[in-house]
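*Asks:* sequence and predicted structure are below.
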Amino acid sequence: MQLRRATMDDALDVLSWRNDETTRMNSFTQDEISKESHLKWFKKKLDDDNCLMYILEDKNVKAGSIRVDITDDVGEISYMIAPGERGKGLGKGIIELLETMPEIVGNDNRKQIRCLVGFVNKDNIASAKCFKSNKYTELNAGDIKCYIKIMTDIDSME
């Protein structure tokens, strides 16, 4: 398994995964997304310096995507596994791989991300399990669970 930066060539695959019925059930926005609006959104995200988007490849197959939207030194994770690749443990793996990326650990001249968070619908047990297995702390807020992980030691903070 490996992560690589997403490109516009990945946009239609990501749209297909996003519009999958199971993905929509587990998303905060459950409506299908049009091709036109998705392509605009995807390009905007790729061009955004505060967004990192990756594609998970497993055995030369596109298996999922993961995005980090950065505000100050906090990165908010959104990810999905391609419908045909679910049930293989890739959710745990995609988060684990993300945490090793130079853009995340501060080895690419970016401001270091000190904390990663993920928000999960309370009924999305598979995603909750992926965050927990990567040692994220769970916070409950009604219908939403927040998973948080500090990425740097307190002593190393400026």
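*Replies:* Okay, I see it.

*Asks:* C-alpha from now on. contacts and neighbour counts both.
*Replies:* Will do.

*Asks:* for the protein, which helix is longest?
*Replies:* Counting residues, the longest helix in the chain under DSSP state H turns out to be helix 35-47.

*Asks:* contact partners of that helix?
*Replies:* The set of residues external to helix 35-47 that reach it, using C-alpha atoms under 8 Å, 6 or more residues apart in numbering, is 6, 7, 8, 11, 12, 15, 51, 52, 53.

*Asks:* okay, now the one to match up with it:
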Amino acid sequence: MKDIYLRPASLEDANVLLAWRNDTETRLASHNQDIISLEQHITWLEHSLAIPDKRQLWIAEIDGVAVGTCRADVVTDTTENVWELSWTVAPEMRGKGIAYRMLRAFITSFESSLMAQIKCENIASIKVADKLGFILKEEKEGVLFYSLPPFSKS
């Protein structure tokens, strides 16, 4: 199996990220299911790239071809910073183990606890979280809340 390479996202990735974001399956798995305009997306991407201490946005590539993206947003609670993960696999690459491989590489760069919110019907992402060692903490209104302490990463 070919290696996955992670690189920081840039403005040049705007079109592919928007296409993945507006994909029907991606929207069904997202908290915000609205179709996003290019203008809205560029504003979001510029903001995201300007706050690397609060948001990490990476592109996963195989042989120089973008196959997915993973993002981490810092969430501050009373005791520590926790990073909330989200991810998207390119529609044409789904079902090939990309999410697990890119997230396994991505999470190794974090020393803090991690979390993820996954809709109950998103079986593929649930399997990825389970395989990576995330612990299901609770289910609320159709969303599963997972956490991964810093010392139990796979």
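*Replies:* The structure has been received and is ready for your questions. Being a predicted model, the structure only gives us computed values, none of them experimental.

*Asks:* in the second structure, what residues pair with the longest helix of the first structure?
*Replies:* Equivalent residues of helix 35-47 of the first structure are located at 38-50 in the second structure, counting by TM-score structural alignment.

*Asks:* quick one: the strands in the first structure, in order.
*Replies:* Under the criterion DSSP state E, the first structure contains strands at 2-5, 51-58, 61-71, 74-81, 115-121, 137-141, 144-150.

*Asks:* state the distance from residue 81 of the first structure to residue 139 of the first structure.
*Replies:* Taken as C-alpha to C-alpha, to the nearest Å, the spacing of residue 81 of the first structure relative to residue 139 of the first structure amounts to 23 Å.

*Asks:* more neighbours, these two?
*Replies:* Neighbour count, other C-alpha atoms under 10 Å: between residue 81 of the first structure and residue 139, residue 81 has more, with 24 against 12.

*Asks:* residue in the second structure matching that one?
*Replies:* Across the alignment, which pairs residues by TM-score structural alignment, residue 81 of the first structure is matched by residue 89 of the second structure.

*Asks:* would you list the buried entries among the contacts of helix 35-47 of the first structure?
*Replies:* With neighbours counted by 16 or more other C-alpha atoms under 10 Å, these contain buried members at 6, 11, 15, 51, 52, 53.

*Asks:* would you turn those residues into CSV with distance to residue 90 of the first structure?
*Replies:* Output for those, formatted as CSV (distance: C-alpha to C-alpha, whole Å):
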residue, distance to residue 90 of the first structure
6, 17
11, 20
15, 19
51, 22
52, 19
53, 17
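
*Asks:* so which of these comes closest to residue 122 of the first structure?
*Replies:* When those are compared for distance to residue 122 of the first structure (C-alpha to C-alpha), residue 15 comes out closest, at 23.6 Å.

*Asks:* which residue in the second structure aligns with the closest one?
*Replies:* Using TM-score structural alignment, the partner of residue 15 of the first structure in the second structure is residue 18.

*Asks:* mind listing what its match touches?
*Replies:* 36, 38, 41.

*Asks:* find the nearest non-adjacent residue to the first one, please.
*Replies:* Read it as residue 36 of the second structure. What sits nearest to residue 36 of the second structure in space, not counting adjacent residues and going by C-alpha to C-alpha, 6 or more residues apart in numbering, is residue 22, at 6.6 Å.

*Asks:* report how many residues lie close to that neighbour.
*Replies:* Counted with other C-alpha under 10 Å, residues neighbouring residue 22 of the second structure total 17.

*Asks:* same thing with residue 67 of the second structure?
*Replies:* Residue 67 of the second structure is surrounded by 24 other residues when neighbours are defined as other C-alpha under 10 Å.

*Asks:* could you flag which of the contacts of residue 18 of the second structure are buried?
*Replies:* For the contacts of residue 18 of the second structure, a neighbour count by 16+ other C-alpha under 10 Å gives the buried set as residue 41.

*Asks:* as a markdown table, the contacts of residue 18 of the second structure with distance to residue 103 of the second structure would be great.
*Replies:* Written out in a markdown table, the entries for the contacts of residue 18 of the second structure read as follows (distance: C-alpha to C-alpha, whole Å):
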| residue | distance to residue 103 of the second structure |
| --- | --- |
| 36 | 25 |
| 38 | 26 |
| 41 | 23 |
